[in-house]
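Q: sequence first, then the predicted structure:
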Amino acid sequence: MTPAFTAGSVVLDIEGTTGATGFVVAELYPYSRERFGALLAERAAEPEVRRAVRQIRELIGEPEADRARLEDVLCRWLDEDRRVAPLKTLQGIIWSEGFARGDLVSHFFPDVIPALRRWHAAGLRLLSYSSGSVAAQLAWYRSTPDGDLLPLLEGLYDTENAGPKESPDSYRAICADLMAEPDSLLFLSDRRAELDAARAAGWSTLGVRRPGEPYYAEGVGDHPQTASFDTVTIRRTP
C-alpha cells in the first residue's frame, strides 16, 4: 500500500515515471539521430549550437573535431544513453521543433495526467526534473495527447540548471531555487540512485515501479513505491 504524503511541491522525473522509456528510445532518439548532421551543418553559428559544439570538443579532448566527428560522437552517446549536456541541448533543439511541427506527440502513462490535474487543483506546486534539457521538457509538456500541460507546472529543471540527478547537491539547489524547506518537497522517480540523492538532501521520495520499464527489476530500495499515480495520496502542506 502506498503511504500518504504531505508536501508543498511535487517534483517529477519523466522517463519511466510519467512516460514510457520505450517511447523516448524508439521515437525521439531516432528522430534526433537523423537530424544531428543537418543541425551541425546549417546552424553552427547559433549560440546554443556553438556552445554545445564547444562542450563536445572539450569532453572528447579534440578541439579541432570536425562536423563528421561531432556527429559520430553524438550518435555514440545516444547509443550509450549518455546524460551529457551538449547531447541533451542538441536533442532539445531538434525535439522542440519536431513537437512544434506536429511530427512528435509526447507520451504519458494513463494515470499521470489525471493525477497532475488533481494535484494542481489541490494547490500543490508541480515541477519537472529530467536529464532532458529544459527546452525538451517545454516541448514535451506543451505537446501532449491532452493538449498543453505547461500551465500545470511551476518550474523545469535539468542537469545544467540544477546538476546531475544522482547528486544530493542538485536537490539542494532546486530547494534553494524554490525557497522551500526540504521536507516540503516530494520527488517521484523510477531510479533508486536519484531517490537516494533526493532523500540525502532531506526530501520525501516515492519510487515509481512500472512493469516493463528498464529499472523495474532493480527496484527502489527502501523507498516507498507505487506502480500507478492512482494510488498516491498527497496532502498539501498547511
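A: Done, it's in. Please read these numbers as outputs of a predicted model, since none were measured by experiment.
Q: going by C-alpha atoms from here, please, whenever you check contacts or count neighbours.
A: OK.
Q: which one's the longest helix in this structure?
A: helix 85-101 (DSSP state H).
Q: list the contacts for residue 40?
A: By CA atoms under 8 Å, 6 or more residues apart in numbering, the residues touching residue 40 are 49, 67, 71.
Q: swap in residue 193?
A: Going by CA under 8 Å, 6+ apart, residue 193 touches residue 166.
Q: separation between it and residue 86?
A: Residue 193 is 23 Å from residue 86, where distance means CA to CA, to the nearest Å.
Q: residue 94 contacts residue 35, correct?
A: Yes. Residue 94 is within contact range of residue 35, at 7.2 Å (criterion: CA atoms under 8 Å).
Q: what about versus this one:
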Amino acid sequence: MAIRAILTDIEGTTTDIYFVHKTLFPYAAKHLPDYVRANLQEPAVQQILDDARQEIGQPDADADTLIDAFLGWIEADKKVTALKALQGLIWANGYQQGDFTGHLYHDAITYLQGWHEQGFKLYVFSSGSVKAQKLLFGYSDAGDITGLFSGYFDTTTGHKREQASYEAIADAIALPAAEVLFLSDVEEELDAARAAGMQTTLLARDDEPESSAHPVVSSFDEIEL
C-alpha cells in the first residue's frame, strides 16, 4: 500500500543520540534544582510536581524530595512523563538563551523538507515531550522547521514499544496504519509499529545489525517510499 505519511523518531534517527545524552540531559540536570525552586508557584510546574508525587506514591512530598526523584530518573534514563515535561521547560530556557541549538543530521533535514514539498504528511513520535520536540525542531541547526510537521506524539499517547500506541496514532491522524511509514533506530519500537500495521524502516547509522525483521538503512538517503 502506498505511503501517505511518515512518522519519525528523533533520538538516533533525525538527531545524534549524543546531542540528547551529552547536551540536553546534562543541561537539564544542572539547572533542574534551581529551576524548580524558582518556579514553585508556576501552574505548569505545580502540575508537573503533582504528577511526580503520584509517580513516586508520595502525595505530600516536598520540593527537595521531588528534585531528588527527578535527578534519579535522569541518571537512570527513565521515561517518566513528569520528568519529560519538566525537562522541556528547562530546555526552553536554554534554546531561547542560545545555549545550544537542536542537532539534525543533514540527510534528515534534506529529506524531511523534500517529503514535505512532495505532499507527504510528517509526524513525530518521541519519548521526549511534545514541548521538547517542538523546541528541538524550532531551534534546530537549520532554523525553525516546525512547519514541516503536521503533528507530534509523546508518551502521553503511549509507550513506544507498545502496539496500542501506534494504533492510537493512526487513529489520530485519520489514516490506515498501512499507509504510514515509521522510522526509528530501535527494533522493539519498529516491531510494535509493524504489529499495528505500519510500514517500518530501521535507521542504523553506526552499526548495521546482522539481521533485522525490518528494512535497514544507514541514512535517509537510502529510504525508499
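A: Nice, thanks for sending it over. All of these numbers come straight from a predicted model, not from anything done at the bench.
Q: aligned to residue 109 of the second structure, what sits in the first structure?
A: Alignment note (TM-score structural alignment): residue 109 of the second structure maps to residue 113 of the first structure.
Q: residues in contact with its match?
A: residue 146.
Q: which positions in the helix or strand hosting it come out as buried?
A: Assigned by DSSP states H and E, residue 113 of the first structure belongs to helix 112-121. Going by neighbour count (16 or more other CA atoms under 10 Å), the buried part of helix 112-121 of the first structure is 112-113, 115-116, 119-120.
Q: the more surrounded of residue 94 and residue 35 of the first structure?
A: residue 94 (21 against 15; other CA atoms under 10 Å).
Q: what lines up with that one in the second structure?
A: Alignment note (TM-score structural alignment): residue 94 of the first structure maps to residue 90 of the second structure.
Q: ok, and the closest non-adjacent residue to its match?
A: residue 28 (6.1 Å; CA to CA, 6 or more residues apart in numbering).
Q: quick one: the one you found is in a helix?
A: Yes. Residue state for residue 28 of the second structure (DSSP: H, G, I helix; E, B strand; the rest coil) corresponds to a helix.
Q: about what we covered before: can you list contacts of the longest helix of the first structure?
A: Surrounding helix 85-101 of the first structure, the residues in contact under the criterion CA under 8 Å, 6+ apart are 28, 31-32, 35-36, 48-49, 51-53, 55-56, 74, 77-78, 104-105, 131-140, 143, 159-160.
Q: out of the residues you listed, which are buried?
A: 28, 31-32, 36, 49, 52-53, 55-56, 74, 78, 104-105, 131-140, 143, 159-160.
Q: in helices only, show me these.
A: Among these, DSSP H puts 31-32, 36, 49, 52-53, 55-56, 74, 78, 134-140 in helices.
Q: quick one, strands of the second structure?
A: Assigned by DSSP state E, the strands in the second structure fall at 5-8, 121-125, 151-153, 180-184, 199-203, 216-217.
Q: which bit of the first structure covers the first one?
A: Counterpart in the first structure of strand 5-8 of the second structure, with TM-score structural alignment as the criterion, is residues 9-12.
Q: what residues does that stretch touch?
A: For stretch 9-12 of the first structure, contacts defined as CA under 8 Å, 6+ apart pick out 18, 124-130, 184-189.
Q: and the furthest pair within these?
A: Across these, no pair lies farther apart than 18 and 184, at 20.9 Å, counting by CA to CA.
Q: ok, these two, which is more surrounded?
A: Neighbour totals were compared for residue 18 of the first structure and residue 184, and residue 18 leads with 24 against 18 (other CA under 10 Å).
Q: looks like the more buried one contacts residue 109 (just checking).
A: Yes. Taking contacts as CA under 8 Å, residue 18 of the first structure lies within contact range of residue 109: 6.0 Å.
Q: residue 103 of the second structure: neighbour count?
A: Residues near residue 103 of the second structure, counting by other CA under 10 Å, number 20.
Q: related to what we said a few turns ago, buried residues in the longest helix of the first structure?
A: Neighbour counts over helix 85-101 of the first structure (16+ other CA under 10 Å) mark 85-96, 98-99 as buried.
Q: just stretch 217-224 of the second structure next, same as before
A: Result for stretch 217-224 of the second structure [16+ other CA under 10 Å]: buried residues 217-220.
Q: then stretch 143-156 of the second structure?
A: For stretch 143-156 of the second structure, by 16+ other CA under 10 Å, it's 145-146, 148-149, 151-155.
Q: of all these, which comes closest to residue 18 of the second structure?
A: Using CA to CA, these come closest to residue 18 of the second structure at residue 154, 20.0 Å.
Q: would you quantify the distance from the residue lying closest to residue 56 of the first structure once chain neighbours are set aside to residue 50 of the first structure?
A: Ranked by CA to CA, 6+ apart and with sequence neighbours excluded, the top spatial neighbour of residue 56 of the first structure is residue 86, at 6.3 Å. Applying CA to CA, the value for residue 86 of the first structure to residue 50 of the first structure is 10 Å.
Q: and for residue 26 of the first structure?
A: 28 Å.
Q: residue 24 of the first structure now?
A: 25 Å.
Q: quick check, central residue of the first structure?
A: For the first structure, residue 130 is the residue whose C-alpha lies nearest the centre (CA atoms, centre = their mean; 1.9 Å).
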